[in-house]
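Structure for this input, please:
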Amino acid sequence: MSTPLRITTLNLSSSGLTGTIAAAIQNLTQLETMDLSNNNLTGGLPDFLGNMKSLSVINLSGNNLSGSIPQALQREGLKLLVEGNPKLCFSDSCIKPHKKKPVVPIVASVVSAAVVIAILVLFLIFKNKKSTVLQGQPRKSRMKLKFANKNSKRFTYSEIIQMTNNFQRVLGKGGFGMVYHGTVNDSDQVAVKVLSKSSAQGYKEFKAEVDLLVRVHHTNLVILVGYCYESDHLALVYEFLPNADLKQHLSGKRGRSVINWSVRLHIALDTALGLEYLHIGCTPPMVHRDVKTANILLDENFKAKLADFGLSRSFQSRGESQESTVIAGTIGYLDPE
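Now for the predicted structure:
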């Protein structure tokens, strides 16, 4: 108790940080390891980092830093990781513009400009034709073409039937429809949520969930493996979390609960981290609007992941009207904000 506490490690990796590196970090005089990787930090590397003699590891990889690396940060005994910062270099010379004598004839410039203009004209013509075709199609077809451009895996309905063994094993049921156990690549387990014909939810919620999960990734958000959009067949394919949802454990539906208070605290923290990422780490911010124990899934180690984003909303600014915060989903389960 007589020894004062000191911070030796700072890990803010993948925390959605923006702007320049905060000068307040130099107040942590006993800092030995600092990890600010995989954020969106900009600006140059501050000189004060090189003056922090206790620092032995600095990880700044995966940001958008620029300029040259100060000489003080190139000292022996300091491990500096800066991969993934294309505008960052190790000397002043790399940021000085190099003057080049014009060697390309004017004729070549005119030809290049003509080629660029021709490409733009063709692009606009193609875009107008495509827009005309889309406007003449029904709403479902337009949605299908939009989803076809997503990076997430798209499955056919026959593949959905095959991976679930003709919908043999039921995992649960929600407002969207039934959830089935499945496998992909003959080994990887998945959970397949299939839209029910009688469901009050539909294309809007399906589209919202796909749009969100293909662009956001966080350790406390469920992973979307893929989706199916074929005629009237809609399905979402997620990673399989063997300990189901938190509601089943708290209600005793899975037998005697193994969730002690320590595990419950970790689950609450995991859920809060997932919400914090949606609220602060996403641009624009996302609001889940249906945070309840049935939508908190648990992996084999009882790590919690938020699921069911069909009712989520994005907010372009802090000045949204009251009308846009109308409660959706299960009454009483809107995000705390």
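
switch to C-alpha atoms for all contacts and neighbour counts from now on
OK.

all strands of the stretch 51-200 of the chain, in order?
Along the stretch 51-200 of the chain, the segments classed as strands by DSSP state E, counting those that start in this stretch run 57-59, 66-68, 79-81, 87-89, 153-154, 170-173, 177-184, 188-195.

Out of these, which is closest to residue 318?
Comparison of the strands of the stretch 51-200 of the chain against residue 318 by Cα to Cα identifies strand 66-68 as nearest, at 29.8 Å.

other SSEs contacting that closest one?
Secondary structure elements in contact with strand 66-68, counted by 3 or more Cα pairs under 8 Å, 6 or more residues apart in numbering; DSSP states H and E, are strand 87-89.

Here is a second sequence; please produce its structure as well for comparison:
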Amino acid sequence: MEILHYFLFFGLLMSYLGICRAQDTITANQTLRDGDTLVSADEMYELGFFSRGNITNRYLGIWYKNKSPLTVAWVANRETPIRDSSGVFRVDTNGSLLVIAGSNNTVVWSSNPGPVSPPTINPVAQLLNPGNLVVRDQSGEGSLIWQSFDHPGDMFLPGIKLGKDLISGLDRRLSSWKSVDDPSPGLYEALMNTNGYPQLWVERDSVPYSRFGPWNGLTFNGIPTHISNSIYTHDFVMNDKEVYYWFTLVNTSVVTRIYFTPEGIPLRMNWNERTQMWFLYSSANIDMCSLFALCGSNGRCDPKNSPLCSCMEGFEPRNPDEWSASQWSSGCRRRTALSCSNGDGFRVFNNVKLPDTRRAWFNRSMTLGECETACKQNCSCNAYSNIDIRMNGSGCLLWFGDLMDIRTVDESQDLFVRMAVSDLTVQSIPEFTSRPAGSNKKRQTIIVVVSILSILVMVILILAILYGRRKNKRSRVKKIPVQTIDEEYIMDSQDDDTELTAFSLTKISKSTNDFANDKKLGQGGFGPVYKGVLDDGREIAVKRLSKTSRQGIGEFKNEVKFIAKLQHRNLVKLLGYCIQGDENMLIYEYMPNKSLDSFIFDKIKSFILGWSDRFRIIHGIARGLLYLHQDSRFKIVHRDLKTSNILLDVDMNPKISDFGLARMFREHENEANTNNVVGTLGYIAPEYAVDGIFSEKSDVFSFGVLVLEIVSGKKNRGFSHQNDSDNLLAHAWRLFDEGMAMELLAAHMRESCVASEVLRSVHIGLLCVQHFAKDRPTMSSVVLMFDKEGALPQPKQPAFFAKGSLPQLNLASVDDITMTTLEPR
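Take a look at the predicted model:
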């Protein structure tokens, strides 16, 4: 009997000491030390502490059991290794997983790095068969608290969702190791980019590196080898709660994984039981053409050609000298400008990877015919395609602006690109191809007439250019006299003044095709703005002072004075000026996406700017304003901040423009008073509108209006709501006060936004539009509010709360064109 008791006691003791080896769970009362392991029920995966290669650092991870060499599927403390073998793993009573360096009892990793959650009664960690480490609350119905599949490393396993949870904001992405033996985060990340229509991306150091997508119903466009088979099946899921890609096993006896290498290459590896080795099953189509936008805008990459890059039919190199030297980043431009009113056509491009869809508009239920009609009816639409290639195809993608990252692929998905009629062959023009063969004579007549007219136009154009050059040679060029700028605002030393180029009228006229109407980008209070292309291929924006403008030479000099000395990534760059005869012009860097208002207030183009784009734009504007108010050499108040004065570059980065009304403050000066209010209704702060007092808090108010407009897609001025008579600011405050701030967000973004970011943006926007300037935060505080999590102060009722409370100003603008009378300084 004593011997029986001895064996029973010994068995219980060994069971307790070896519990981590024999079971797949660990509770809050247990610990796992370095040397012990947790094993999944099917004995496929094992959890414990490990080292790789000659590196002695210890990490808690999950690896494939009994497979050599050690193949790690997940790592907890990637960035904080333990330097010795004292590591301890345990479950806290609040459900957090902890990795502790036992030598100094320091927590080096926690699954819940934020605020401590309420204690759970009985948390348990379990290593599941798919290799997923989960924490559940055993006191309830086993509700999930945390899982490792939500935080993958460099391994993409069956069941992992690569993508975003649109409710919580959780972004599941792969992250490469620094090297094969160092699990700390490397340079590359694979993610689901949900801007526009979702697509798979690889980023290198947070910069786009390669792109796979979009999903075409069978696979990601551009990866023809990535198709379902007898081993696994995969799918792309997109709904109002989440957007993700995943794969599941058809044959569960096969061991397969996607390994994201330290070089950023996704490889599918399968285990061969006979040879006891991993072998390469498939890989993405990796070559030079995989580099994102290698051929620039409107260029096409073909790995079978030499050189790799060529312009798409109907386009020509933007900078021929660079292209001849195999430098393609400048991309291609249209050979012939579009003429929407005269009817453009479409050229079909076969076997291409569809362009970058971050700025694309989409509708998943439209037919291809409806898609073509939608593109035809919008002169800004440059291309269209269907989304799903199965059966007869369905869904609609519309592209606006330049087409980026196109390459030749061995799969069938057609891209229809808008072309001028003259750049289409007779056979490709739908109006011609639909006619019977008996109309050949009529077609020939049309061709002859068009040819004759083209020759006449060319002759007239050449004569006009020669005449213009002869006339301009007689003109006397004037330069900006530095003395004309108010001495009060001359910088301390002219030695460090930013030098601007004095452009000749001849050069500017040539670059804009003599200020042709099709080169006109827009019209403001200053005058018209034109797009130009210099002889060296640089694209410019020419701001031409109108002779009838209420803004005159004062604002012209004011803008030169300010913007020439301001250098920031979120401020537009002034390249030079032109003063000749009666002409006064400012020359800027060209912003291909024009102004923010052309996107957020447009019914179709508003779909191009997803929430992540808008959130990034808000951040950029805030940083630009912070620079003006605090980080530049002088404190500068813009005084006319509005959506039309926020320009967008090719990557949709915001740049503050139009400094004609800006005012500089001395070192100890915080506010000023004027009898002449300048600015635009809807953006003017109340103390400025009523009392003529302006300060940096006036810009903060305008920024707050901008934030609420960007979130809602609605203009503050002229806003109306069916349930009340509030303006936009009052409507936003009511929703916020009732806990319904998400309702302010434009409907098309509610499926793809991060709710916490939206709520925080609305909250900060309302803080910025409070009635009294002293209650508004400074821009430095605003930037910190965006960059750091934490509680925010409660906003008070905003300024101009009632719709009829907007002040009546004689000098404020009409139709958002700023009309001003400058006061003496």
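
What value does the TM-score take for this pair?
These two chains, once laid on top of each other, score a TM-score of 0.55 by TM-score structural alignment, normalised by the length of the first structure; 203 aligned residues with a Cα RMSD of 2.7 Å.

picking that back up, dump the strands of the stretch 51-200 of the first structure to a markdown table, plus distance to residue 5 of the first structure and mean neighbour count.
Formatted as a markdown table, those follow (distance: least, Cα to Cα, whole Å; neighbours: other Cα atoms under 10 Å):
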| stretch | distance to residue 5 of the first structure | mean neighbour count |
| --- | --- | --- |
| strand 57-59 | 21 | 18 |
| strand 66-68 | 35 | 18 |
| strand 79-81 | 25 | 16 |
| strand 87-89 | 35 | 18 |
| strand 153-154 | 48 | 16 |
| strand 170-173 | 48 | 14 |
| strand 177-184 | 49 | 20 |
| strand 188-195 | 45 | 22 |
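
Quick one: closest of those to residue 281 of the first structure.
Across these (criterion: Cα to Cα), the nearest stretch is strand 57-59, sitting at 19.6 Å.

so the closest one matches what in the second structure?
Structural correspondence for strand 57-59 of the first structure: none found in the second structure, per TM-score structural alignment.

Quick check: which helices or strands does that strand pack against?
In terms of contact count using 3+ Cα pairs under 8 Å, 6+ apart, strand 57-59 of the first structure is assigned the packing partners strand 33-35, strand 79-81.

Could you save those strands as CSV and add columns showing distance to residue 238 of the first structure?
What follows is those, written out as CSV (distance: least, Cα to Cα, whole Å):
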stretch, distance to residue 238 of the first structure
strand 33-35, 30
strand 79-81, 34
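
Out of these, which is closest to residue 201 of the first structure?
Of all those, strand 33-35 sits nearest to residue 201 of the first structure, with 42.2 Å by Cα to Cα.

which strands and helices sit next to that closest one?
strand 9-11, strand 57-59.

Which of the strands of the stretch 51-200 of the first structure sits closest to residue 259 of the first structure?
Using Cα to Cα and comparing those, the one that lies nearest residue 259 of the first structure is strand 170-173, at 20.3 Å.

re earlier: rebuild the strands of the stretch 51-200 of the first structure as JSON lines, extending it with distance to residue 283 of the first structure.
Rendered in JSON lines, the data for the strands of the stretch 51-200 of the first structure read as follows (distance: least, Cα to Cα, whole Å):
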{"stretch": "strand 57-59", "distance to residue 283 of the first structure": "24"}
{"stretch": "strand 66-68", "distance to residue 283 of the first structure": "22"}
{"stretch": "strand 79-81", "distance to residue 283 of the first structure": "26"}
{"stretch": "strand 87-89", "distance to residue 283 of the first structure": "23"}
{"stretch": "strand 153-154", "distance to residue 283 of the first structure": "23"}
{"stretch": "strand 170-173", "distance to residue 283 of the first structure": "32"}
{"stretch": "strand 177-184", "distance to residue 283 of the first structure": "30"}
{"stretch": "strand 188-195", "distance to residue 283 of the first structure": "27"}
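
Perfect, that will be all.
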